[in-house]
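J.: below: sequence and its predicted model.
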Amino acid sequence: MEKEIYILLTNTGTLLARSIQLCTGEQFCHVSIAFDSELREVYSFGRKDQANPWIGGFVQEDVRGPLFQNSPCRIYKLKIDEQAFLSIREQISGFMQDEEKYRYNFLGIFAVWFGVPWQRNNHYFCSQFVNSVLQNANVNIINKQPTLTKPADFMEARLELVYQGSIHAYIGTLYRTRRRKQFRTA
């Protein structure tokens, strides 16, 4: 049975995001993986403290929160088999259980810009994390080592684009659609 996961590309406009965007020349500088189209279960590597971009690691992201307010985004759907889906779920659970041991791979960001694969134990940047989880589940949509994966690589992968625009506009559309359905069944 096929399952769906979602790949979310964003640009929060933070200082770090603008710095990455300046170096890459790409519109989107952050990537996350989600288990639902409503983006309630979204995971990545990013800032753990909203006030301090230098404290980063594995995070469950709240795309409805202030960090993502007015963020441009692209949302892609990826159909995978149940075994791959369960593998990804299991990997995410492992990250959640040992969340404190994982750190953001700031040095890895610089290495990827120079084309140098540099794996550091328990350190990931966002695109490295998402591609690692996918490849570990035998979902090979990007033909690169995870340590060399950039957010823009996901735009070139064979994924189904389901939305492009403001993340809050997307969430607003979901809310309005759900309310209409509730109204019709009442």
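T.: On my side now, so go ahead. Quick caveat: nothing in here was measured; it's all calculated off a predicted structure.

J.: contacts and neighbour counts: CA atoms only from here.
T.: OK.

J.: can you show me the strands along the chain?
T.: Under the criterion DSSP state E, the chain contains strands at 2-10, 30-34, 42-49, 52-61, 72-81, 103-104, 123-124, 160-166.

J.: for Ala137, find the nearest of these.
T.: Ranking the strands of the chain by distance to Ala137, with CA to CA as the measure, places strand 72-81 first at 9.8 Å.

J.: here's the one I want to compare it with:
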Amino acid sequence: MSERNVYILLTDTGTWFSRMIKLYTKAPYNHASISLDEHLEELYSFGRKVYYNPLSAGFVKEGLDHGVFFYKKNTKCIIYKLSVNDSQYKKLTKSIARVKFLKDQYRYNLLGVMAIAMNKRLIRKNAFTCSQFVASMLVASGILQFDKYIELITPEDIMNISQLELIYEGKLRDYYLESNNVYNQPIFDYNNQFNANI
């Protein structure tokens, strides 16, 4: 089976909610997302749908041109690559597509955040924190198994997955600009353009 790659993005946006979570986690990154491509164009998580209203939260397709990452331009991040096989990749894309299609039935698990802070397992149907969503997608796709309940998974737990390969740490915007530079390559090789046959 050929290998495919998926990408795990952990961020510190500096929002008040992120800072609140950081008070008890003491972790450098408190938001987790999963991407189907290295350019982070297919980037998914659970978080606020509208930047100015943190209570309006659920399944989101994230990006630097909208949402929290657009407004928080100094967002710090760490990005990992995870190798999977074709079958796992297809299952992952289907799992994400299912949540995306039924997104109105899903909500952000705010009570789950508070339960994690108390190390209490809270099972809620169709409700995820960001890290619960990422972990659930990896488990549902047969990519990984965790040694703790999904309901207790934190971004730091995801950060400690041994199969992850670190590819970047720094400002998210810098990574985005660097990784998307492939779209801005010169059309002509100016040194040899006059040697081309016409």
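T.: In hand now; what should we look at? It should be emphasised that the depicted structure is a prediction, and the values quoted were computed from it without experimental measurement.

J.: before we move on, the earlier item: JSON lines for the strands of the first structure, including distance to Val112 of the first structure and mean neighbour count?
T.: Shown next, in JSON lines, are the strands of the first structure (distance: least, CA to CA, whole Å; neighbours: other CA atoms under 10 Å):
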{"stretch": "strand 2-10", "distance to Val112 of the first structure": "18", "mean neighbour count": "20"}
{"stretch": "strand 30-34", "distance to Val112 of the first structure": "14", "mean neighbour count": "25"}
{"stretch": "strand 42-49", "distance to Val112 of the first structure": "16", "mean neighbour count": "21"}
{"stretch": "strand 52-61", "distance to Val112 of the first structure": "18", "mean neighbour count": "18"}
{"stretch": "strand 72-81", "distance to Val112 of the first structure": "22", "mean neighbour count": "19"}
{"stretch": "strand 103-104", "distance to Val112 of the first structure": "14", "mean neighbour count": "22"}
{"stretch": "strand 123-124", "distance to Val112 of the first structure": "12", "mean neighbour count": "24"}
{"stretch": "strand 160-166", "distance to Val112 of the first structure": "25", "mean neighbour count": "15"}
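
J.: possible to save those as TSV with distance to Pro117 of the first structure?
T.: Listed next are these as TSV, based on distance: least, CA to CA, whole Å:
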stretch	distance to Pro117 of the first structure
strand 2-10	22
strand 30-34	19
strand 42-49	18
strand 52-61	19
strand 72-81	26
strand 103-104	16
strand 123-124	12
strand 160-166	28
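
J.: these: which one's closest to Pro146 of the first structure?
T.: Go through the strands of the first structure one by one with CA to CA and the one that ends up closest to Pro146 of the first structure is strand 123-124, at 9.2 Å.

J.: residues in the second structure aligned with that closest one?
T.: The aligned range for strand 123-124 of the first structure in the second structure is 127-128, by TM-score structural alignment.

J.: ok, the residue lying closest to Thr11 of the second structure once chain neighbours are set aside to Tyr29 of the second structure distance?
T.: Setting aside the residues directly before and after it, Thr11 of the second structure is nearest to Cys77 in space (CA to CA, 6 or more residues apart in numbering), at 4.3 Å. Cys77 of the second structure sits 7 Å away from Tyr29 of the second structure, taking CA to CA, to the nearest Å as the criterion.

J.: and what of Phe133 of the second structure?
T.: 16 Å.

J.: any idea which residue is closest to the centre of the first structure?
T.: Among the residues of the first structure, the one closest to the centroid is Ser32, at 0.6 Å (CA atoms, centre = their mean).

J.: next, report how far stretch 165-178 of the second structure is displaced from the centre of its chain.
T.: Average the C-alpha atoms of stretch 165-178 of the second structure, do the same for its chain, and the two points are 13 Å apart (CA atoms, centre = their mean, to the nearest Å).

J.: average offset between it and the first structure?
T.: Once superposed with the first structure, the aligned residues differ from stretch 165-178 of the second structure by a mean of 0.6 Å; criterion: mean CA distance after the TM-score superposition for the first structure.

J.: equivalent range in the first structure for that stretch?
T.: Going by TM-score structural alignment, stretch 165-178 of the second structure sits over residues 160-173 in the first structure.

J.: follow-up on the earlier one: any shared contact partners between Cys77 and Tyr29 of the second structure?
T.: Taking CA atoms under 8 Å, 6 or more residues apart in numbering as the contact criterion, the residues that touch both Cys77 of the second structure and Tyr29 are Leu10, Thr11, Asp12.

J.: show residues contacting the helix ranked longest in the second structure.
T.: Within the second structure, and with DSSP state H defining each element, the longest helix by residue count is helix 86-101. Contact with helix 86-101 of the second structure is made by 1-6, 36, 59, 106, 137-138, 140-143, as judged by CA under 8 Å, 6+ apart.
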